[in-house]
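> This is a predicted model, with the sequence first.
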Amino acid sequence: MGLFMMSTRCCDEVAMRTLKIALIGFFLITLNMLMPIQIGHAAVEVQELYQARVSVENQTANERNDALKTAFTNTLLKVSGDDAVLRHESVQLALQNVRNFVVQYGYQQDGEQLLLWVQFDQPQIDRVIQQANSGVWSSRRPELLFWIVAEDENLERRILGSGDDWPVIKELISAAETRGLPVKLPLLDLNDSMSLSVVDLWARFEDRITFASSRYDADGVVVARLYQADSAISDDDWMLDWTMQLGGMRWRGEVTAMQPEQLGNMLVADVTQQLSQRFRIGSNAAMAGTWRIKVRELTEFMDVLYAEKLLLELPSVSRVQLIQYGEHEAEFELFIQTDAAQIMQAIDLSKPFTPVNPERRSEFEMPVYRWSQS
């Protein structure tokens, strides 16, 4: 009798757990499109990833056809972050038939400027990028704070901020919008002047830069120095070198140009190329399958919703299923079309997912993350 009661109790527990998972799954489906993501200060969700706006002189067919090609190339750059795709044969072929990729288009008036607005077909854009041996960069991208110190012809240096009308700043903002890179520029108010000096930036004193940057709550920091190039090492007149810090990762690079304003566009292109190379995800049918992860410290029901939603937004993830949930820990199964290692890199970019023992992770071991919205 005692054994029978124990067995019944176990069955009841299993039934309750199954019911609990089923209920959570039901609410995930029901509320998935109703609840917005609230993830604190994680990477920014880039909107209109498959849309583009291009300035035009008029609404003639020739002008429209040229603008559609420009919008197409800009969209490929924004989605992939990879300049190399534009040189691929598949993209050159697609440029001859741009209209096949267009969902809709129209004209918009921005002050005195006429714009052609284009919406492209997402699956087709993704397919062209994958055919070009590249990948899709998730719409959730790190927001970067740009500290730029410029040295003019008289060797005088100054920090450039959001209120400056220098052409290099205008080009930086325009290029960032085109490429879907969330950026911030310092206010250069009294707080900044008390925290950071031109010397601190030029010498890249990391502790001072980190302290001054903390008020902007950005995901990463770029420090760039603009100056006249040495004719012995460059044929161009101007040079810009940069460093970028994003979490524990570091990048550096340099670009040159004949005119200083060109360096704003080139800086953004260089930065996005480095970032997307790490975080974009390609599709690989040979590696398609299922992959599981655990997420701990999901203390509230809404946390489960947000976690599931973030995972589903990753490129090459076609479906996410909650396998089990209990004691503030959830196990998710992801249906993926690429290498699991690429998915892990993309998850690492999102602040709510903190890897547990990342140095021990492998494709044969289920990754474990800690959920945190702080």
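Cool, the structure landed.

> C-alpha only now, for contacts and for neighbours.
Fine.

> how far away is residue 293 from residue 209?
36 Å (Cα to Cα, to the nearest Å).

> Apologies, that question was intended for residue 7.
To residue 209, residue 7 is 63 Å away according to Cα to Cα.

> Comparing the two, which residue is more hemmed in?
Relative neighbour count places residue 209 above the other of residue 7 and residue 209, with 19 against 12, counting by other Cα atoms under 10 Å.

> how about the more buried one, secondary structure?
Classification of residue 209 using DSSP: H, G, I helix; E, B strand; the rest coil returns helix.

> tell me the contacts of it?
When contacts are counted by Cα atoms under 8 Å, 6 or more residues apart in numbering, residue 209 touches 196, 200-201.

> go again using 10 Å as the cut-off
Taking Cα atoms under 10 Å, 6 or more residues apart in numbering as the contact definition, residue 209 lies against 147, 195-197, 200-201, 221-223.

> So which of the residues you listed are in helices?
Among the contacts of residue 209, the members falling in helices (DSSP state H) are 195, 200-201.

> quick check, nearest of these to residue 230?
Of all the ones in helices among the contacts of residue 209, residue 230 sits closest to residue 201, with 20.6 Å by Cα to Cα.

> Go ahead and confirm the closest one touches residue 208.
Yes - with contact defined as Cα atoms under 10 Å, residue 201 and residue 208 form a contacting pair (8.5 Å).

> More neighbours: which of the two?
Shown here are residue 201 and residue 208; by other Cα under 10 Å, residue 201 has more neighbours (20 against 14).

> Mind giving me the packing neighbours of the strand or helix carrying residue 254?
Residue 254 is part of strand 249-257, with elements assigned from DSSP states H and E. For strand 249-257, the contact count by 3 or more Cα pairs under 10 Å, 6 or more residues apart in numbering; DSSP states H and E identifies strand 220-228, strand 238-246, helix 262-279 as packing neighbours.

> adding another structure so you can compare the two:
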Amino acid sequence: MVRHWWLILIACWSFSLSADEVTDLYESRIEVATQSRDDRQDALREAFSSVLIKVSGQRDVLERPEVSRQLSQATNYLVQYSYVTERQQLYLRAQFDEQRIEELLRRANASYWSARRPNIIFWIAQETQRGARLIGRDADSEIVPAMRRQAHQRGLPISFPLLDLTDLSNLSASDVWGRFERPVQEASRRYPSDGLVMVRVQEGDNGQGYLAQWTLIVGNTRRSGQVDTEDLNGIGMAVVDSVTDRVAAEYAVSYSETEASEFTIRIINLQDLESVLLVESLLRRLASVEQATLARYHQGTAEFRLQLIGDMRRALQALELDNRMQRVEDPWSVTASPVLEYRWLR
């Protein structure tokens, strides 16, 4: 009976999403020349492909046989479409069915990346004739707008530093160019980000094209890579693509991981019903959580049983993106507790 009332309350409850909640995960906008049937069909296929990449987090998802067979059937997954004109350019805007997309990814044993995603701040140093210079949010450079467009296309929340007096007093272009972690991490603390990328951009050999080397730090993960393209616009897009692939590899849930697991999580400092409902809803929304069940609640402490897809690590990574959750660790404990404990900070 108690469980029945919990379900009713949860169904009626809604809560505000964080800044890192991607709101248009199942939507795409494609340039079209006309509103003809042929142009519409081509645009819907392109929009469908774009959404599949965005939801899975991986560009190679379109190569999976089950997905590839469905690309010509975009209308079977379509919820609605419309046309919009901006700056004399006609666009087709398409929205696809969330449940059907996820079912397709599951059948294809692909990955699924939920709407809650880490916000990554990009620190960029570009080589010039006078040495390296920092490129921030308002810089006159092709790189930043290219990165913004591609990040929106991939569903990765990103930001750029202001490069005001506070930033410039804490680090220099040489810190970013050398990819020195400590000063860049310190400078990032003032921004609401979950991770950072240090990028250095320079001309290619013999002045042909451009080369960018990047280092990603998010959670306990550190990854590096490099890309080269003909122009700065391409560099911005390529860096974001590479970084998004790596972030998705850490946070997306792979449906090919057949191993299921279950564990219990304890949340303290839940002083009222509203907080309990918020936490249960948050747990249910984690990509790797198949089911979240309230097992016990007493004097501000709740225990939830979670059934997972894959291992526990990915669930905890996603959970700890929420700054309202603080891991509780007892330094005096001599044995590891079988129940993970978090404090609710809201």
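The structure has been received and is ready for your questions. Just so we're clear, the structure is a prediction, and the values are computed from it rather than from any experiment.

> Using the aligned residues only, give the average distance of the strand holding residue 254 of structure 1 to structure 2.
Its aligned residues in structure 2 lie a mean 1.6 Å from strand 249-257 of structure 1 after superposition (mean Cα distance after the TM-score superposition for structure 1).

> now the angle from that strand to strand 238-246?
170 degrees (axes from the mean of the first three to the mean of the last three Cα atoms, to 10 degrees).

> Can you point out the buried residues in strand 249-257 of structure 1?
By neighbour count with 16 or more other Cα atoms under 10 Å, strand 249-257 of structure 1 contains the buried residues 254-257.

> Kindly reformat these as TSV containing distance to residue 356 of structure 1.
As requested, the buried residues of strand 249-257 of structure 1 are arranged in TSV below (distance: Cα to Cα, whole Å):
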residue	distance to residue 356 of structure 1
254	35
255	37
256	41
257	44
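
> Pick out the most distant pair among these.
Pairwise over the buried residues of strand 249-257 of structure 1, using Cα to Cα, the maximum falls at 254 and 257, 10.5 Å.

> Can you pull the residues that touch both of the two?
Residues touching both residue 254 of structure 1 and residue 257 (Cα under 10 Å, 6+ apart) are 239-240, 263, 266.

> which of these sit farthest apart?
239 and 266 (10.5 Å).

> Touching both of the two, which residues are there?
Common contacts of residue 239 of structure 1 and residue 266, defined by Cα under 10 Å, 6+ apart, comprise 254-257.

> Closest one of those to residue 62 of structure 1?
Closest to residue 62 of structure 1, out of all of these and judged by Cα to Cα, is residue 257, at 31.5 Å.

> wait, doesn't that closest one sit right on residue 239?
Yes - under the criterion of Cα under 10 Å, residue 257 of structure 1 is in contact with residue 239, at a separation of 6.5 Å.

> coming back round to it: could you identify which of the shared contacts of residue 254 and residue 257 of structure 1 has the most neighbours?
residue 263 (25 neighbours).

> That residue corresponds to which position in structure 2?
Alignment note: residue 263 of structure 1 maps to residue 235 in structure 2; criterion TM-score structural alignment.

> Distance of the nearest residue to its match once chain neighbours are set aside relative to residue 201 of structure 2?
Residue nearest to residue 235 of structure 2 in three dimensions, not counting chain neighbours: residue 229, with 5.8 Å by Cα to Cα, 6 or more residues apart in numbering. Distance, residue 229 of structure 2 to residue 201 of structure 2, using Cα to Cα: 11 Å.

> and what of residue 41 of structure 2?
From residue 41 of structure 2 over to residue 201 of structure 2 the distance is 39 Å, taken as Cα to Cα.

> What of residue 39 of structure 2?
Note on residue 39 of structure 2: its distance to residue 201 of structure 2, by Cα to Cα, is 38 Å.

> who has more neighbours, the two?
Neighbours were tallied for residue 39 of structure 2 and for residue 201 using other Cα under 10 Å; the higher tally belongs to residue 201 (25 against 14).

> was I right about the more buried one contacting residue 210?
Yes - under the criterion of Cα under 10 Å, residue 201 of structure 2 is in contact with residue 210, at a separation of 7.0 Å.

> what residues are shared contacts of the two?
For the pair residue 201 of structure 2 and residue 210, residues contacting each of them under the criterion Cα under 10 Å, 6+ apart are 227-228, 232, 235.
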